[in-house]
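sequence unknown, structure follows:
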């Protein structure tokens, strides 16, 4: 028995050594928009930008989020298209009031959403309507953002500078998620950590690596790139729409010619960039275990492509990677087997080392870094629950709509 346990402990340790050394340095938090553009926010040309904001029953958050959008310090032409997705809480009225309060009613365009057609997710149908309306301004870029995001005043300026100066088709930031309650401090940094492990940002940002991802709260995409992939309709059934959009853009890169581009011509190279933001943040509260659980369970099985085999791999792999080491520390001490205890401790310290930068980024107590095994156990249960919801026809529930699978949208 001791030999088997020691073997599992060594395997878990080897996995962490491999992750730390060969998995795109996913654990680092150095890919940050504010750091990347610290000295590069001046622009010789000012591309036309239109923001598209899908909003469904967001009256509570829209006064803050929309105000931040309308007060962005971008010096070029900028308009906001808010698509009221059949809200019942007077979201549109609140939005109109905000625009008048900040003295920019002409900059806000409110669109009454049409009924949801078959084959579309609600959010993407709203985005499609917003893009169609915004196209009359012939924008060079679309800023796709959510109604629960409070933008730092310089966010758009930094996004545009990053895109223009580095010839990028898509620039996205994982905004800073709310991290105030105990459950948020325990589970939200881990959500970002696991996302970075799935999509190492350095791999995403490498044009020679096929890995592609984006964060839906703040995406700047070139109009030409969007047209090149066939528009939003090509991902109309995607529940994880941000990553689907990034994959389409990166996969379908064009051959731009820098010398023939005009001032407002956007390069079409299929190059994307994803990073963190320390200033733009989400207003959405997840102040209980139940709300975070529902947030993860809504799309976790979708992330596994509804595959029972991938689910089984997750249910086996997560305990092997995250639980074996701390459990073996305890078993090694109880059995007096110091080889098992020390090997398990080394594995636990490695995962703590990997998680600590994310904990520091979110300004949480360093002690939370030691809790990654328990956190991973909870996320494993959430993933299992996501599969159960899918099999029961309750998968993908959001804003009063249920999306069992891409086949049934």
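That came through fine. All figures in this text were calculated on a predicted structure; none of them were measured in a lab.

C-alpha only now, for contacts and for neighbours.
Fine.

for this protein, which strand is longest?
Using DSSP state E to define each element, the chain has its longest strand at strand 272-282.

elements contacting that strand?
In terms of contacts (3 or more C-alpha pairs under 8 Å, 6 or more residues apart in numbering; DSSP states H and E), strand 272-282 is packed against helix 33-36, strand 149-150, strand 170-176, helix 201-204, helix 241-251.

can you put the ones you listed in CSV and add mean neighbour count?
Output for the helices and strands packed on strand 272-282, formatted as CSV (neighbours: other C-alpha atoms under 10 Å):
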stretch, mean neighbour count
helix 33-36, 18
strand 149-150, 26
strand 170-176, 25
helix 201-204, 23
helix 241-251, 22
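
As CSV, the ones you listed with distance to residue 19 would be great.
Formatted as CSV, the helices and strands packed on strand 272-282 follow (distance: least, C-alpha to C-alpha, whole Å):
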stretch, distance to residue 19
helix 33-36, 24
strand 149-150, 32
strand 170-176, 21
helix 201-204, 14
helix 241-251, 22
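
So for residue 354, which of these sits nearest?
helix 201-204 (14.8 Å; C-alpha to C-alpha).

what's the helix or strand for the nearest residue to residue 63 once chain neighbours are set aside?
Distances taken as C-alpha to C-alpha, 6 or more residues apart in numbering place residue 98 nearest to residue 63, at 5.9 Å, with adjacent residues excluded. Secondary structure assigned from DSSP states H and E places residue 98 in helix 91-101.

List the buried residues of that helix.
For helix 91-101, a neighbour-count test (16 or more other C-alpha atoms under 10 Å) marks 91, 92, 94, 95, 96, 98, 99 as buried.

helix/strand/coil for the residue nearest to the first one when sequence neighbours are not counted?
Taking C-alpha to C-alpha, 6+ apart as the measure, residue 91 lies nearest to residue 59, with 4.4 Å between them; neighbours along the chain are not counted. Under the three-state scheme (DSSP: H, G, I helix; E, B strand; the rest coil), residue 59 adopts coil.

now do residue 117
coil.

burial count for it?
Neighbour count for residue 117, taken as other C-alpha atoms under 10 Å: 10.

Check the gap between it and residue 126 for me.
According to C-alpha to C-alpha, to the nearest Å, residue 117 stands 11 Å off from residue 126.

picking up where we left off before, so which of the buried residues of helix 91-101 is the closest to residue 337?
Checking the buried residues of helix 91-101 against residue 337 with C-alpha to C-alpha, the nearest one is residue 91 at 62.4 Å.

Below is an additional structure, to be compared with the one above:
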């Protein structure tokens, strides 16, 4: 057989292993467990912490949903205005007056201390303010995340294990991202697919497993566990703070759960390729711990797994290499099949599934660009702040 054929066979072998041996990462059935019985005792007090920097554009679509939470216990919302220049704090107060609901406190932490990323500095201050009321749980949610009225109730019920057994120290849901523009349809579902491939949800949710991850837009954390894990202090330099948080909780002996959300949505638009490119590239190289060898391995892996199959099909058809063509087609078919559940979750047409190799090429280029920006000293830039050498998810 030709070199192309052998390479295509190698890609097919990888895909068959990914299909059955990698935590069934491609399935989308990890959802909050249904509550089958009413909770026992009083509902615990929850503090909802919202770090916000220049979020006036999305706040009217997200904050009212938090204020309107139908929660049987006591809860409050603490919006941490992280040096906004667009009137985020003032708008939050106006929305609270207009919509009522849960009590809202708007606080400001000042400039981040050395060694802290802006978001975690804001979370630290929000946690400090919340502790004055001794909440049993902290809901960490981003300013662009909208919640259905029963979101907090169901999160707390799942964390307590009411009616379903168990219980968790941290429950995290990956919010359904906005998918409206052409580029969002092409790139966003793949973002969730690749994240699940890196951190298979079943492995994350298995007690005692080494894999740990969370989705930073919606994290319910037991306050006692936050103290034990020393968060956010122990992860203060992390750009990929959700994974860092999950690792810290797991190291402290906590039980974590991660799944896809059904009633928690991101309202932040990414209408163009440039918007999506910046979202991915700002932290991609940090995920690889700024290691050139990991970058090289990642790019080679993406080429072998995602780009070789369609290339082999073209080579088989145009060059008469039947072995390469059939092996490439089989690998491409498995790849396409594993992508269909995520497209279904996002209510997108199955016709997008065969285009996954093109999207993977985009992600490879975004990752390389992330490394280039790092070595140019621009690091992870977000909302006017640049971290020239940020941490991904510290192990300490």
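Nice, I can see it. Source: prediction; values computed, not measured.

What would you report as the TM-score here?
Superposed pair, TM-score by TM-score structural alignment, normalised by the length of the second structure: 0.96. Supporting alignment: 388 aligned residues with a C-alpha RMSD of 1.3 Å.

sorry, back to before: in the second structure, what stretch matches the longest strand of the first structure?
On the second structure, the counterpart of strand 272-282 of the first structure by TM-score structural alignment is residues 256-266.

circling back: what's the mean deviation for the following helix or strand past the helix holding residue 98 of the first structure versus the second structure?
Note on helix 91-101 of the first structure: by DSSP H and E, the next helix or strand toward the C-terminus is strand 108-112. When the second structure is overlaid, strand 108-112 of the first structure sits 0.8 Å from its aligned residues on average, using mean C-alpha distance after the TM-score superposition for the first structure.

tell me the angle strand 108-112 of the first structure makes with helix 91-101.
Angle of strand 108-112 of the first structure versus helix 91-101, following axes from the mean of the first three to the mean of the last three C-alpha atoms, to 10 degrees, is 170 degrees.

mean distance, the very next helix or strand once past strand 108-112 of the first structure to its aligned residues in the second structure?
Once strand 108-112 of the first structure ends, the next helix or strand along the chain (criterion: DSSP H and E) is helix 122-134. Following superposition, helix 122-134 of the first structure is found to deviate from the second structure by 0.5 Å on average (mean C-alpha distance after the TM-score superposition for the first structure).

contact partners of the helix or strand that helix 122-134 of the first structure is followed by?
Downstream of helix 122-134 of the first structure, the first helix or strand assigned by DSSP H and E is strand 141-145. The contact list for strand 141-145 of the first structure, computed with C-alpha atoms under 8 Å, 6 or more residues apart in numbering, reads 47-54, 127, 131, 216-223.

How about the contacts made by residue 396 of the first structure?
Contacts for residue 396 of the first structure were tallied using C-alpha under 8 Å, 6+ apart; they are 239, 298, 299, 390, 402, 403, 404, 405.

out of those residues, who's nearest residue 356 of the first structure?
Within the contacts of residue 396 of the first structure, the smallest distance to residue 356 of the first structure is 25.8 Å, found for residue 299 (C-alpha to C-alpha).

And the nearest residue to the closest one once chain neighbours are set aside, how far from residue 304 of the first structure?
Spatial nearest neighbour of residue 299 of the first structure, chain neighbours left out: residue 396 (6.0 Å); criterion: C-alpha to C-alpha, 6+ apart. Going from residue 396 of the first structure to residue 304 of the first structure by C-alpha to C-alpha gives 13 Å.

Residue 199 of the first structure too?
Distance of residue 199 of the first structure to residue 304 of the first structure, computed by C-alpha to C-alpha: 14 Å.

what about those two, which has more around it?
More crowded of residue 199 of the first structure and residue 304, by other C-alpha under 10 Å: residue 199, with 20 against 16.

residues contacting that one?
Contacts of residue 199 of the first structure by C-alpha under 8 Å, 6+ apart are 26, 211, 212, 213.

Wait, a strand at residue 52 of the first structure?
Yes - assessed with three-state DSSP, residue 52 of the first structure lies in a strand.

So the equivalent of it over in the second structure versus residue 104 of the second structure, what's the distance?
Under the alignment (TM-score structural alignment), residue 52 of the first structure maps onto residue 49 of the second structure. Computed with C-alpha to C-alpha, the distance linking residue 49 of the second structure and residue 104 of the second structure is 10 Å.

What is the neighbour count of residue 182 of the second structure?
Around residue 182 of the second structure sit 11 other residues, with neighbours defined as other C-alpha under 10 Å.

can you pull the contacts of it?
residue 271.

Tell me which residue of the first structure matches up with it.
Correspondence of residue 182 of the second structure to the first structure, assessed by TM-score structural alignment: residue 182.

Could you do residue 327 of the second structure as well?
Counting by TM-score structural alignment, residue 327 of the second structure lines up with residue 343 in the first structure.

I'd like the distance between its match and residue 198 of the first structure.
In this view, residue 343 of the first structure and residue 198 of the first structure are 26 Å apart by C-alpha to C-alpha.

So those two - more neighbours on which side?
Per other C-alpha under 10 Å, whichever of residue 343 of the first structure and residue 198 has more neighbours is residue 343, with 21 against 14.

does that one count as helix, strand or coil?
Once three-state DSSP is applied, residue 343 of the first structure turns out helix.

in terms of contact, does it touch residue 11 like I think?
No - counting by C-alpha atoms under 8 Å, residue 343 of the first structure stays clear of residue 11, with 10.1 Å between them.

From the centre of the second structure, point out the most distant residue.
Distance from the centre of the second structure peaks at residue 320, with 43.5 Å (C-alpha atoms, centre = their mean).

Please report how far it lies from residue 310 of the second structure.
Per C-alpha to C-alpha, residue 320 of the second structure is found 15 Å from residue 310 of the second structure.
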